[in-house]
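Q: One predicted model, sequence on top.
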Amino acid sequence: MSTFAEIYRKIEQYSTIILHRHTSPDPDALGSQAGLARSLKLKFPEKRILCAGENDEGDLIWINKMDKVTAADYRGALVITTDTANTARIANDLYRHGNLLIKIDHHPDVEPYADMSYVDDQAPAASQIIADFLIEENLPLTPAVAYPLYAGIIGDTGRFMYPETTAHTFNIVAKLAATGINITEIARNISDVTFVQAKLQAEVLDYMKVDPCGAAYAVLSKDALAKLGVDSNQASCTVATPGRIKDIIAWNVFVEKPDGTYRVHYRSKGPVINELAAKHDGGGHALASGANAQDLAEVKQIFAELVQVTKEYQKKHE
């Protein structure tokens, strides 16, 4: 694994740097990408620093907006991915045209796809790693830089609820907050939903099926989303809803995409689920992961696997 110093030296060598994150982005994907890009722009105003994606920011466009990039931009360019464990999830395939690829991530390194990498799977958020990098290498940490990084950390720690949160996390967010960012505004932006999203959160409980072992799932079809005027990206607001129910310890939310395939959300209060996600073109954290399903048959298979893992977990903890 590369050090921060080695990555910084590579950044110094390139005049064009293009940052990618994962598709269907969450606050950490956008926050880590934006925080690094903004700091590098301040440090190196003579360089071209671009944020690339698939223009799928959705309700999170307040964190960052993508730049327009073409294949020509990648000639001789350094490409950096943040918060992206495997190549299948990198937003925008143009990243392949770069000269050198660096991976900065906090997921288990199941696919070491880059020329250089810094992966810390104990960190609760890629945004925390980026903040560490900026501080260690004495790069600019202004309010504009701190704002998306704070959003990313808040998002991936579940407001400091998840077990990966450490004292170091609080030290980092204290430094980000000290820049003068509006932390109340960030928290509200992450938690606020539209009225139709609130209705969908309520309806997901009607769709939900619960196994006696404590595993649950809900399928949100294209028709159900269209009825409320919600797209598949906005439907991500439903992912945490089943977790508020005491007897549910692991769950899937399946969201049908426009092409008829399904975005699969895994969440857990104990059973390890990232290995399950890896079987279905996905991955992530032990208790929060994402994957994909081609059809309802695969949806059924995925939930059967979740039930099995949940039963094994329950047996161990009887």
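A: Looks like it arrived, so ask away.
Q: contacts, neighbours, all on C-alpha from now
A: Will do.
Q: Assign a three-state SS to Ser117, would you?
A: Secondary structure state of Ser117, per DSSP: H, G, I helix; E, B strand; the rest coil, is strand.
Q: For it, give me its contacts.
A: Met1, Ser2, Ile102, Lys103, Ile104 (CA atoms under 8 Å, 6 or more residues apart in numbering).
Q: The third one belongs to a helix, doesn't it?
A: If I follow you right, that is Ile102. No. Using three-state DSSP, the secondary structure at Ile102 is strand, not a helix.
Q: follow-up on the earlier one: wait, which of the contacts of Ser117 is closest to His285?
A: Lowest distance from His285 to the contacts of Ser117 (CA to CA) belongs to Ile104, with 15.3 Å.
Q: Just give the number of residues close to Gly229.
A: 12 (other CA atoms under 10 Å).
Q: Kindly report the same for Ser232.
A: 20.
Q: quick one: contacts of stretch 86-104?
A: Here stretch 86-104 has contacts from 7, 20-23, 52-54, 70-71, 74-84, 110-119, 126, 129, 281-282, using CA under 8 Å, 6+ apart.
Q: Then stretch 68-76?
A: Tyr14, Thr16, Ile18, Leu50, Ala52, Leu94, Tyr95, His97, Gly98, Asn99.
Q: for comparison:
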Amino acid sequence: MKSNAVLDAIVSSIEKMDRIFVYRHTNPDPDAIGTQYGLVQGLQTSFPSKTIITMDAVPTPLAWIGQSDTTVTPTADDLIVVVDCANHQRIAGAIPTDAFVIKIDHHPNNDPFGQLNWVDETYSSCAEMIYDLFASHPQQLTLKTAAATSLYAGIIGDTIRFSTPETTARTLQIAANLAALGVDVTAVSHHEMDLNPGLSKLCGYVLSQLTVDDHGLGYLILTQKVLSGFGLAYGEEDAVVSLPGSLTNVNVWLFFIETPDGKFRVHFRSKALPINAIAKEFNGGGHPLASGAFVPDLTAVKQVLQRMQAYMND
């Protein structure tokens, strides 16, 4: 857990403000939504007189975690908390100029955009950090079943059901503590594994079309035409990004996903070989075994692939 001074400062800032707006990153995953809603639900329980709001709409596949229906706009006089977002440009929604911003994140802190930053890469997920924030101040902060469920969803989402190297004894202990608050762990696990008909067909497409070279590098380009052919909206394909990791002949894999504006979102994934430095070369970043970047076109896609091939061949 981070030093009490940082956590004390976060709680003190929350206590002072009447309105708190919680943001997360664009193209959210279960940890981003689970952290965002877990924090908001926990703060609403702890401070019922305050206005505490989640920012930006939730994609349909993750609506089981939480849904936003607010139209309230923050001002510079409100407290802004940004969770699970490494870079300012990836924040979902506009932040008022001159607002006080708290950043809570578990990715490398290359962009400390907050006035108060709590960033700790030793956590498996940002949801795990929010649990520790509440646990460190039990007199002021209270978690009940709804918030615990959101945080649990975030943890098992980012650890891929406790299978990633970032999963620690602390992770498992926190998950157990959340489960003790009434989380229906079976229901959450089923939601995390749910595949609609389009996604199930995409799974078959990924496994049949994935190219794997002699060094165990798997790669696939998913165009908007392919996604729309399966009846999927951009972002829904995130549910299958971990799928190539189940193949015994794949050590590192790249997904190049065409965005609606014709660029390509790159998912870098690895079982053991650190790949975040390669993502950083293309203005991306992330964890050693799970990173991302955006590139402008197919020429850049080819460059990323060639760079990764050279890296793995060294």
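A: Received, thanks. Everything numeric here is computed off the predicted structure, so don't read it as measured data.
Q: TM-score of the superposition?
A: The TM-score (TM-score structural alignment, normalised by the length of the second structure) is 0.94; 309 aligned residues with a CA RMSD of 1.6 Å.
Q: looking at the second structure, which of the contacts of Ser117 of the first structure still make contact?
A: Conservation of the contacts of Ser117 of the first structure in the second structure, assessed by both residues aligned by TM-score structural alignment, their matches' CA atoms under 8 Å: retained contacts are Ile102, Lys103, Ile104.
Q: count of residues packed around the counterpart of the second one in the second structure?
A: Residue mapping for Lys103 of the first structure onto the second structure gives Lys103, with TM-score structural alignment as the criterion. Number of residues near Lys103 of the second structure (other CA under 10 Å) recorded here: 27.
Q: Over to the one 4 residues further on?
A: By the other CA under 10 Å criterion, the neighbourhood of His107 of the second structure contains 23 residues.
Q: what sits against it?
A: Asp84, Cys85, Ala86, Val119, Asp120, Glu121, Gly286, His287.
Q: That one should be in a strand, yeah?
A: No. Applying three-state DSSP, one finds His107 of the second structure to be coil, outside a strand.
Q: Name the nearest of the kept ones among the contacts of Ser117 of the first structure relative to Ile181 of the first structure.
A: Nearest member of those to Ile181 of the first structure, counting by CA to CA, is Ile104, at 24.4 Å.
Q: circling back: who wins on neighbours among the contacts of His107 of the second structure?
A: That'd be Asp84 among the contacts of His107 of the second structure, by other CA under 10 Å, with 27 neighbours.
Q: Map Glu57 of the first structure across to the second structure for me.
A: For Glu57 of the first structure, the residue aligned by TM-score structural alignment is Pro59.
Q: Return the distance of Phe100 of the second structure relative to Ala86 of the second structure.
A: Using CA to CA, to the nearest Å, Phe100 of the second structure is found at 17 Å from Ala86 of the second structure.
Q: can you check Ala277 of the second structure too?
A: Using CA to CA, one obtains 15 Å as the distance from Ala277 of the second structure to Ala86 of the second structure.
Q: for Asp238 of the second structure, same thing?
A: 18 Å.
Q: Ser39 of the first structure: neighbour count?
A: By other CA under 10 Å, 20 other residues sit near Ser39 of the first structure.
Q: To which residue of the second structure is it aligned?
A: Per TM-score structural alignment, Ser39 of the first structure is aligned with Gly42.
Q: What is the burial count for the closest residue to Phe162 of the second structure other than its chain neighbours?
A: In this structure, Phe162 of the second structure finds its nearest non-sequential neighbour in Ile156, 6.1 Å apart by CA to CA, 6 or more residues apart in numbering. Residues lying near Ile156 of the second structure (other CA under 10 Å) number 28.
Q: Then Leu143 of the second structure?
A: Residues near Leu143 of the second structure, counting by other CA under 10 Å: 23.
Q: What are the neighbouring residues in contact with the residue mapped onto it from the first structure?
A: The alignment partner of Leu143 of the second structure in the first structure, by TM-score structural alignment, is Leu141. Neighbouring residues of Leu141 of the first structure by CA under 8 Å, 6+ apart: Ser39, Leu134, Ile135, Leu176, Thr179.
Q: Please pick the buried ones from the residues you listed.
A: Among those, those buried by neighbour count (16 or more other CA atoms under 10 Å) are Ser39, Leu134, Leu176.
Q: Met208 of the first structure: which of the residues you listed is nearest?
A: Scanning these for proximity to Met208 of the first structure, where the rule is CA to CA, the winner is Leu176, at 38.8 Å.
Q: The match of Leu143 of the second structure looks like it's in a helix, true?
A: No. Leu141 of the first structure is assigned coil when assessed by three-state DSSP, not a helix.
Q: Give me the distance between it and Lys246 of the first structure.
A: Taken as CA to CA, the span from Leu141 of the first structure to Lys246 of the first structure is 41 Å.
Q: what about Val58 of the second structure, which SS state?
A: Using three-state DSSP as the criterion, the local structure at Val58 of the second structure reads coil.
Q: how close does it get to Phe113 of the second structure?
A: Taken as CA to CA, the span from Val58 of the second structure to Phe113 of the second structure is 23 Å.
Q: Same check on Thr26 of the second structure?
A: 16 Å.
Q: Could you find the closest non-adjacent residue to the counterpart of Leu210 of the second structure in the first structure?
A: Counting by TM-score structural alignment, Leu210 of the second structure lines up with Met208 in the first structure. The spatial neighbour of Met208 of the first structure that comes closest, neighbours along the chain excluded (CA to CA, 6+ apart), is Ala218 at 4.4 Å.
Q: OK, contacts around that neighbour?
A: Contacts of Ala218 of the first structure (CA under 8 Å, 6+ apart): Val204, Leu205, Tyr207, Met208, Lys209, Asn252, Val253, Phe254.
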